[in-house]
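Trainee: Structure here, sequence nowhere to be found:
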C-alpha cells in the first residue's frame, strides 16, 4: 500500500488549513506504520509500556469516533476496542488483531468524521457534549484538538518505529 502525505497549503482559508493539517497528521501516522508486519505493529515500545503502533492507530480510531460521532454529531456510537473490563483496550491488540482490520476501521472512522464535519461550520457548536465538562464544543476546537492529538501520538510513533527497525523520518 502506497501512502501519500499531502503537505498543507501555506495560504488558504482557516478551514482548509485546519483540515489540511489534520489530514497531514493522519497520513503521517499511516506512514509510521508502513512496511511493517502485524507482529511488528503489535510490538510494544519499551517495558513497562505496552504502547505499540497498532495500539496507537486503534486509539486514533476511537478518538475520531469520540469527537466526530459522539460529540460533534451526538451519535450513539459505542466503543470499538475498549470495554468496561478493559478501558484502555485499544492499546492492547492481541495476536488475532491485524493491521488490515485496524487500518480499515481507522479509515472508516476518518470517512465518517469528514462527512459529519462537512455538515458544520467552524463556529457551529456540537450536537453532543464534552464528556467531562458537559459543554457543546465548536468544530474549530475539535479540529485543533485532533491536530494536537495526532501530533503528540506521531511523536510516540516515531520512537516506536525507530525501536522496531531503526527507521526515522518526519
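Mentor: Done, it's in. Note that the structure is predicted; figures quoted are calculated from it, not measured.
Trainee: From here on, just use CA atoms for contacts and neighbour counts.
Mentor: Noted.
Trainee: As a check, name the ranges of all helices in the chain.
Mentor: Along the chain, the segments classed as helices by DSSP state H run 14-33, 38-41, 53-64, 99-118, 139-165.
Trainee: from those helices, which stretch is densest packed?
Mentor: Most buried of these, by mean neighbour count (mean count of other CA atoms under 10 Å): helix 53-64, with a mean of 24.
Trainee: could you say what helices and strands it packs with?
Mentor: Judged by 3 or more CA pairs under 8 Å, 6 or more residues apart in numbering; DSSP states H and E, helix 53-64 is in contact with helix 14-33, helix 99-118, helix 139-165.
Trainee: what sits up against the first one?
Mentor: Contacting residues not belonging to helix 14-33 are listed as 3-11, 41, 53-54, 57, 122, 143-144, 146-147, 150-151, 154, 157-158, 161, 170 [CA atoms under 8 Å, 6 or more residues apart in numbering].
Trainee: want to compare, so here's the second one:
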C-alpha cells in the first residue's frame, strides 16, 4: 500500500483548507509507518524515549477520539488504550500489540471524527467541554489543534523512522 498525500488547493476556502491539511498530516503519519514490521513499529528508536511509531498511531487514535467524539459531539466514548492506572497506556506496547489493530482503530476514529465534524459549522461551539479547561472550543479550534498535534508528532515519526531503517522524507 502506498499512501497518497495531497495538499489542499492553495485557493481552497477555509474549511477545505483546514480539513485538507488535517488529512495531509493523517496521511503523512500513515506514510511514515509504511513498509515496517510490527516489531519495528513497536520499537522505541530514540533513547531514552519510549516513543514508537505504533505508540504514536495509538496516541492519535486516542486524540481523535477525545476531540471529535468526547468534546465536539459530547459522546460518551471511553479510553481505548489508557486507564487511570496507566495514563500513557497507548505508548506501553507489548508483543501482542499489532499494526493491524492499531491502524484499524486509528482509521475508525478518523472516520468518526469526519462524521462528527461534518455536522458542525467551523464557528460552532462543541457540545462537550475540554476536560482540563471546561471550555467549549469551536470546530475551527479543534481542527487547528489537530493539525498542530499531527504536525508535531509527524516530526517525531520522521526521527523514529530514520533510526529504524535510515529512510528520510519530507
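Mentor: Thanks, I have the structure now. In this text the structure is predicted, and so the values were computed from the model without any measurement.
Trainee: follow-up on the earlier one: export the helices and strands packed on helix 53-64 of the first structure as CSV, with columns for distance to residue 128 of the first structure.
Mentor: Output for those, formatted as CSV (distance: least, CA to CA, whole Å):
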stretch, distance to residue 128 of the first structure
helix 14-33, 21
helix 99-118, 12
helix 139-165, 11
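Trainee: Which among those is found nearest to residue 71 of the first structure?
Mentor: Nearest to residue 71 of the first structure, of all these, is helix 139-165, at 9.1 Å by CA to CA.
Trainee: sorry, back to before: nearest to residue 61 of the first structure among the helices and strands packed on helix 53-64 of the first structure would be which one?
Mentor: Closest among these, using CA to CA: helix 99-118, at 4.5 Å.
Trainee: Just want the angle from that closest one to helix 139-165.
Mentor: Angle between the axes of helix 99-118 of the first structure and helix 139-165 is 160 degrees (criterion: axes from the mean of the first three to the mean of the last three CA atoms, to 10 degrees).
Trainee: Can you find the partner of residue 36 of the first structure in the second structure?
Mentor: When the second structure is aligned by TM-score structural alignment, residue 36 of the first structure is paired with residue 36.
Trainee: Check the spacing between its match and residue 17 of the second structure real quick.
Mentor: As judged by CA to CA, to the nearest Å, residue 36 of the second structure and residue 17 of the second structure stand 31 Å apart.
Trainee: Ok, residue 120 of the second structure next?
Mentor: The gap separating residue 120 of the second structure from residue 17 of the second structure is 16 Å, by CA to CA.
Trainee: repeat for residue 156 of the second structure
Mentor: Look at residue 156 of the second structure and residue 17 of the second structure: by CA to CA, they are 24 Å apart.
Trainee: who's in contact with the closest residue to residue 169 of the second structure other than its chain neighbours?
Mentor: Spatial nearest neighbour of residue 169 of the second structure, chain neighbours left out: residue 158 (7.3 Å); criterion: CA to CA, 6 or more residues apart in numbering. Listed by CA under 8 Å, 6+ apart, the contact set of residue 158 of the second structure reads 32, 168, 169.
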